[in-house]
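Student: I'll drop the sequence and a predicted model, then ask my questions.
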Amino acid sequence: MKVSKSIKSKWIVLSNDHIVNLLLGCLALETIELSCFKGFSRMELRSSKLKRLNSISYNNDEEIDHSLEIVAPYLHHLETLGSLHGLKCRLVDISSMVNTKLMFDITCIKDM
């Protein structure tokens, strides 16, 4: 039986329950790449096999504040690129982090 070691998803809406089920159902994952994603507020990456998380453009099409908490004690590589659209991201227990790349858009609006 072949086991998937990576997941790449684009234009995806996942609830907190969807993320939990995905991670519990794919224990051999080493890499997760999410592109243009939204919907969940917590991601617990507690598998010692999961070493890399790439996220590109959090998609917030609503005018409300969003937050994302990432718990990742074994994660080695984190890459966040693109637009965050008001996302407040909190990293928790990233004690194994070796490499982080953060490149995101910032829009400043000056009151006239």
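Tutor: Thanks, I have the structure now.
Student: switch to C-alpha atoms for all contacts and neighbour counts from now on
Tutor: Noted.
Student: show me where the chain has its strands.
Tutor: For the chain, applying DSSP state E gives strands covering 6-13, 31-38, 42-44, 52-58, 66-71, 77-83, 87-92, 99-105.
Student: nearest to Leu24, of those?
Tutor: strand 42-44 (10.3 Å; CA to CA).
Student: try this one next to it:
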Amino acid sequence: MPDGIIPYFARDIGFALDQQDTLSTQHAVFSKSPPRQGYYVEIPGMFHINFTDAPAWTPLAQSLGLSGPLDGRRGHDIVRAYTTAFFTGHLTDGPAGLLRQPPPWPEARVETRPS
């Protein structure tokens, strides 16, 4: 195999380990937030690129392993709902109910800091 070429499966394993390290770091920061002041929303099945429009541009993104296995539109719907709930609750003093209840999507995991 030529130098610098990493087999796809090896790249995938490295990505999974790097992704777990990132999630662990993010969760550690969340766990230090003041009571009732932090939210931790995790959507397994979404890669970093899923937060862009790229998965909607081409179905090849998922086939090539550039985006996660979660459908791009569904991922955007989930992120949009949680983003709206956060800003509604914190900028307009409206209800942030979605962040304070079990997720309506099986793909999403939400934690809040207890009081």
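Tutor: Arrived safely. This structure is a prediction, so every number in the text was calculated from the model and none was measured.
Student: got a TM-score for the two of them?
Tutor: For these two chains in superposition, a TM-score of 0.25 is obtained (TM-score structural alignment, normalised by the length of structure 1); 50 aligned residues with a CA RMSD of 4.9 Å.
Student: tell me the most buried of the strands of structure 1?
Tutor: For the strands of structure 1, the largest average neighbour count (mean count of other CA atoms under 10 Å) is found in strand 52-58, namely a mean of 20.
Student: so what does that one touch, helix or strand wise?
Tutor: Under the contact criterion of 3 or more CA pairs under 8 Å, 6 or more residues apart in numbering; DSSP states H and E, strand 52-58 of structure 1 touches strand 31-38, strand 77-83.
Student: report the angle between the axes of it and strand 6-13?
Tutor: 20 degrees (axes from the mean of the first three to the mean of the last three CA atoms, to 10 degrees).
Student: now the helices and strands packed on strand 52-58 of structure 1 in JSON lines, with distance to Leu91 of structure 1?
Tutor: As requested, those are exported to JSON lines (distance: least, CA to CA, whole Å):
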{"stretch": "strand 31-38", "distance to Leu91 of structure 1": "16"}
{"stretch": "strand 77-83", "distance to Leu91 of structure 1": "10"}
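Student: closest to His18 of structure 1 out of those?
Tutor: Comparison of those against His18 of structure 1 by CA to CA identifies strand 31-38 as nearest, at 11.6 Å.
Student: output the contacting helices and strands for that closest one.
Tutor: Contacts defined by 3+ CA pairs under 8 Å, 6+ apart place strand 31-38 of structure 1 against strand 6-13, strand 52-58.
Student: can I get those in CSV including distance to Ile70 of structure 1?
Tutor: As requested, these are exported to CSV (distance: least, CA to CA, whole Å):
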stretch, distance to Ile70 of structure 1
strand 6-13, 17
strand 52-58, 10
